[in-house]
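A.B. asks: below is the sequence, then the predicted model.
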Amino acid sequence: MSDSPGYEFWREYPDHDPQAVVWYPLTYGPLDVNTVWPQAGPEPKHETSLYIHIPFCAVICPFCPFNKFASVEKMMSEFVIAVKREIELLASRSYWSNAHISAAFFGGGTPTALSGERLADIIETCRKLLRFSDDTELTVEGSPETLTPEKLKILRDVGVNRISFGVQSFDDHYLKMLGRGHNAATARKTIDMVADAGFDNVAIDLMYRLPGQTLEEVEKDLDTALRSGVSHISAYSLFVEPGSPLARVQHRGKLLPLPDEETDLEMFRLVIDRLAQSNFELYTLYDFAPPGRRCEHHVINWHAPQKEYVGIGPGAFSFVRNGRDEFVYGNVNPLERYFDLLREGKLPIDFGVHLSEEEQMARYMVLGTNGLDIPKAPFEQRFGQSITSVFGETVDRLQGWGLVEDLPERVSLTRKGRLYLANVGKSFCTERNRMKPHPAGVDLQKGAGQSLIGINK
């Protein structure tokens, strides 16, 4: 983390922690894949979510921490072969072939950096080998510079029913600063184009707390987004990830200062209130949607009790429950290593953790915080203990600060608590994971970060 000496990966309330935990736990090591799933015999039908990571981008954004590569024809061709092989290897295990895929999310990277035909090939492989239904939510992420009417038609034909893409801003000045490959006019045209292609479930990303940005400019972006007719908005406060190109620019003094902490909180309040006026409810740490338009994939990953999801592709994470055992694991990041393992007929799992019951309970709470309300009954059914008996002291402390309400059926984040969501979530970490940095994609790619100590020994 030497290229970002001012980076703080943990802040205690009343300081504002800007980096939420989006997966948990934070400490991993080697994991034997053969311990993760039952080896033989049919399993009871269960629901899961599927995430497929497409690691290519037409434009590499300097702020993005995720595992990604510039679009190269040979690499993309090899990737399609490899990812289909990974799907086949998973489907050969009855645990996955019997699972009902309630949501599938193709993320990245930029999945639509692939041709429509290649994307369709991957999706059709999933449909052939795994259990999809007519009501499975199937999301594909894209970008204004990689979406075309022809590609959208192909996606519609193979069952995609939700499109999500990063606008980030409707201001050309900030789009240029963020290194985006589109301008504001193209973003607006792309929203219209997706709707014209027959998609009525369209999601966009916006960013605020951009260097030099004002509250008035944030509100202007929100109003433009709401007028566009999209059905889902994810609003992110810019966090300069250590190791990202933007962090290096910042360290050299070539970036305007980001708005201060209080302005960041004012911007988030503005986002919540302005979107609420148009019936867009906050339902995760940064996702807003009208009733009936929530992203099922996000709900599965974060809302307690969290459900399983399997990640496919380089750098993808998975959460698997086998009886009372729970596992979190991550795939290898480098493409060549990913290709080599699959050529050898091996699942490309790099590291992971078999969760103790203590970590299972902590995960329920840490990630459940991202869903804003944490139900009590499923916790007691799962662990035979109440949230109060395990986390009562922490809940009392958070309630004393005005961050949560301890209600009879749930622990609920207050309006203030939503502003300090990362502080609330991290307060439930176990001692082993307390004060650890969140393993962002750049850290995984570099093999760096305290959370990955021991993996490369």
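C.D. replies: Structure's in. What do you need?

A.B. asks: from here on, just use CA atoms for contacts and neighbour counts.
C.D. replies: Fine.

A.B. asks: just checking, what packs against the helix or strand residue 390 falls within?
C.D. replies: When secondary structure is defined by DSSP states H and E, residue 390 falls within helix 387-400. Packing partners of helix 387-400 (3 or more Cα pairs under 8 Å, 6 or more residues apart in numbering; DSSP states H and E): strand 404-406.

A.B. asks: from the chain's centroid, how far away is the strand it packs on?
C.D. replies: 26 Å (Cα atoms, centre = their mean, to the nearest Å).

A.B. asks: next: stretch 377-393.
C.D. replies: On Cα atoms, centre = their mean, the centre of stretch 377-393 falls 27 Å from the chain's centre.

A.B. asks: again, but for stretch 292-299
C.D. replies: For stretch 292-299, the distance to the chain centre is 12 Å (Cα atoms, centre = their mean).

A.B. asks: contacts for it next, please.
C.D. replies: 49, 102-105, 137, 201, 231-232, 283-284, 288, 306, 371 (Cα atoms under 8 Å, 6 or more residues apart in numbering).

A.B. asks: re earlier: in the helix holding residue 390, what's buried?
C.D. replies: By 16 or more other Cα atoms under 10 Å, the buried positions in helix 387-400 come out as 387, 395, 396, 398, 399.

A.B. asks: once you drop chain neighbours, what's closest to the last one?
C.D. replies: Closest residue in space to residue 399, ignoring its immediate chain neighbours: residue 405 at 5.8 Å, by Cα to Cα, 6 or more residues apart in numbering.

A.B. asks: list the contacts for that neighbour?
C.D. replies: Going by Cα under 8 Å, 6+ apart, residue 405 touches 399, 411, 412, 413, 414.

A.B. asks: what does the longest helix along the chain contact?
C.D. replies: Assignment by DSSP state H gives helix 73-91 as the longest helix of the chain. Contacts with helix 73-91, where a contact means Cα under 8 Å, 6+ apart, come from 56, 96-97, 114, 118, 122, 125-126, 129-130, 312-313, 338-339, 342-343, 345-348.

A.B. asks: included below, for side-by-side comparison, is a second structure:
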Amino acid sequence: MPNARLSPPLSLYIHFPWCIQKCPYCDFNSHAVKDTFPEDRYINALIDDLAQDIAKFQETRTIQSIFMGGGTPSLFSAAQLDRLLTAMQQYLTFADDIEITLEANPGTFESEKFADYRAIGINRLSIGIQSFNDQHLKRLGRVHSAQEAIRAVSIARQAGFANFNLDLMFGLPESAEQDSLHDVQQAIALQPSHISFYQLTLEPNTYFHKYPPALPNDEAIFKEQLACQQLLAEHGYQQYEISAYAQPGKQCRHNINYWSFGDYLGIGAGAHGKITRSLPANIVRTMKPKQPEQYLKHTKDDRLAQAIKQSDLPLEFVMNHLRLKKGFHLETYTQRTGLSLQSLQPALADCLQQGLLFEHQQHYECSEKGWHFLDTILENFLSTDITDA
């Protein structure tokens, strides 16, 4: 059983693998709904999945946050999600101020359920807007319009959601700088507590990777990004992670825990988890079957768990923490990995010398140069020697 005093905070991620249709840029584990999907069976499988994880890891820590991602979780009815949350409380203790996030599309079918979601205890939405330009939405394969997106935010507010995120993308096909600035201005006008603003990338195994659209050049995209980031900052949205901007105190708890190398249970088709059983030898990654039908069989043989190699822990820790603007303190490194400070020092010294990091009282953050060359920083930790750790 993990030591609750020494173990990091614990969150829960729940994956819902179905969408109305597959977007051409999406490399997530999502599958287009043909006619119907096995909603009831899937909720049963999620409950069984959690029960097996709790039994296997003898987990007793309080859950600080729940994030329902996808796919499109908002395809599921509030009644089924209520059944899921109620059953989970047989196995888990929810924090009194637990943050429960649901990813949702802004289409009419999903947004009409927002009041019901709020009534069952979901207290944060993440709404996949992507753009407020109908032409861009069409090129991205989105099934909603700009007007539906604006209306969805109004419905969310009326339903009682004071805490919600809007997803936006930049560097879109046939787009200009003014297009992204308009998207950000429109998002700010809707006054969300959080904005995710990330660049479109052509990921392997996607339609866009196979048939690449014409994208703006790198110089134009970077200029566009800087202009939008300045606009967000001017309106009080603080960048706390590479692609995440929040009003003060409204950072996504799931994001913060994940990028702080915290622990999280992962249930659902293709879900990953990370559980600290003992330090440093037994920090476990869990992986669930990716295909929905295989997952629905929920056999124990399909439930993979593998300890992270001690030699990989320095890179894993730094790779996560340096996505956060606040960086990390060395004390957190020893708490989360169980390794000595010596296992990080040579690589940190190299990064300081190259001007990629700066340090104050054992607290390390990316410099402006390091923020734009994070891959260069991580290369320094690929061959970390932990023999004296």
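C.D. replies: In hand now; what should we look at? Worth saying up front: this structure is predicted, and the values here are computed from it rather than measured.

A.B. asks: tell me how many other residues crowd residue 240 of structure 2.
C.D. replies: Other residues lying near residue 240 of structure 2 total 19 when counted by other Cα atoms under 10 Å.

A.B. asks: trace it over to structure 1, please.
C.D. replies: By TM-score structural alignment, residue 240 of structure 2 lines up with residue 283 in structure 1.

A.B. asks: residue 296 of structure 1 versus its match, what's the distance?
C.D. replies: Taking Cα to Cα, to the nearest Å as the measure, residue 283 of structure 1 falls 11 Å from residue 296 of structure 1.

A.B. asks: looking at this, residue 412 of structure 1 is in a helix?
C.D. replies: No - remark: residue 412 of structure 1 does not belong to a helix; assigned using DSSP: H, G, I helix; E, B strand; the rest coil, it is strand.

A.B. asks: ok, it to residue 398 of structure 1 distance?
C.D. replies: Going from residue 412 of structure 1 to residue 398 of structure 1 by Cα to Cα gives 11 Å.

A.B. asks: need the residues touching each of those two.
C.D. replies: The contact lists of residue 412 of structure 1 and residue 398 share residue 404, where a contact means Cα under 8 Å, 6+ apart.

A.B. asks: what count of nearby residues applies to the aligned residue in structure 1 for residue 118 of structure 2?
C.D. replies: In structure 1, residue 118 of structure 2 lines up with residue 156, judged by TM-score structural alignment. Residue 156 of structure 1 has 16 neighbours, counted by other Cα under 10 Å.

A.B. asks: okay, buried residues for the helix or strand hosting residue 156 of structure 1 please.
C.D. replies: Here residue 156 of structure 1, judged by DSSP H and E, is contained in helix 149-157. Buried residues in helix 149-157 of structure 1, counted by 16+ other Cα under 10 Å: 151, 152, 153, 154, 155, 156.

A.B. asks: how far apart are the following helix or strand past it and its match in structure 2?
C.D. replies: Next helix or strand after helix 149-157 of structure 1 toward the C-terminus (DSSP H and E): strand 162-168. Following the fit onto structure 2, the mean deviation recorded for strand 162-168 of structure 1 is 0.6 Å by mean Cα distance after the TM-score superposition for structure 1.

A.B. asks: my guess is residue 289 of structure 2 is in a helix, correct?
C.D. replies: No - counting by three-state DSSP, one finds residue 289 of structure 2 to be coil, located in no helix.

A.B. asks: tell me the residue in structure 1 aligned with it.
C.D. replies: Checking TM-score structural alignment: residue 289 of structure 2 goes with residue 332.

A.B. asks: so what's the residue count around residue 133 of structure 2?
C.D. replies: Using other Cα under 10 Å: residue 133 of structure 2 sits among 17 other residues.

A.B. asks: and the residue most central in space within structure 2, how far is that from residue 245 of structure 2?
C.D. replies: Geometric centre of structure 2, nearest residue: residue 255, 5.5 Å, by Cα atoms, centre = their mean. Taking Cα to Cα as the criterion, residue 255 of structure 2 is separated from residue 245 of structure 2 by 11 Å.

A.B. asks: repeat for residue 75 of structure 2
C.D. replies: For residue 75 of structure 2 relative to residue 245 of structure 2 (Cα to Cα), the value is 26 Å.

A.B. asks: which one's more surrounded, these two?
C.D. replies: residue 245 (24 against 20).

A.B. asks: nearest spatial neighbour of that one, chain-adjacent residues omitted?
C.D. replies: residue 239 (4.2 Å).

A.B. asks: correct me, but residue 414 of structure 1 touches residue 400?
C.D. replies: No - in this structure residue 414 of structure 1 lies outside contact range of residue 400 using Cα atoms under 8 Å: 11.7 Å.

A.B. asks: neighbours of the residue opposite residue 137 of structure 2 in structure 1 once aligned, how many?
C.D. replies: Mapped onto structure 1 by TM-score structural alignment, residue 137 of structure 2 lines up with residue 175. Per other Cα under 10 Å, the neighbour tally for residue 175 of structure 1 reads 17.

A.B. asks: comparing whichever strand or helix holds residue 175 of structure 1 with structure 2, how large is the average distance?
C.D. replies: According to DSSP H and E, residue 175 of structure 1 maps onto helix 172-177. With mean Cα distance after the TM-score superposition for structure 1, helix 172-177 of structure 1 departs from structure 2 by a mean of 0.7 Å once superposed.

A.B. asks: list the buried ones in the helix or strand following that helix?
C.D. replies: Counting by DSSP H and E, the next helix or strand C-terminal to helix 172-177 of structure 1 is helix 184-196. For helix 184-196 of structure 1, burial by neighbour count (16+ other Cα under 10 Å) applies to 184, 187, 188, 190, 191, 193, 194, 195.

A.B. asks: now do helix 184-196 of structure 1 and helix 149-157, the angle between them.
C.D. replies: Here the directions of helix 184-196 of structure 1 and helix 149-157 differ by 40 degrees (axes from the mean of the first three to the mean of the last three Cα atoms, to 10 degrees).
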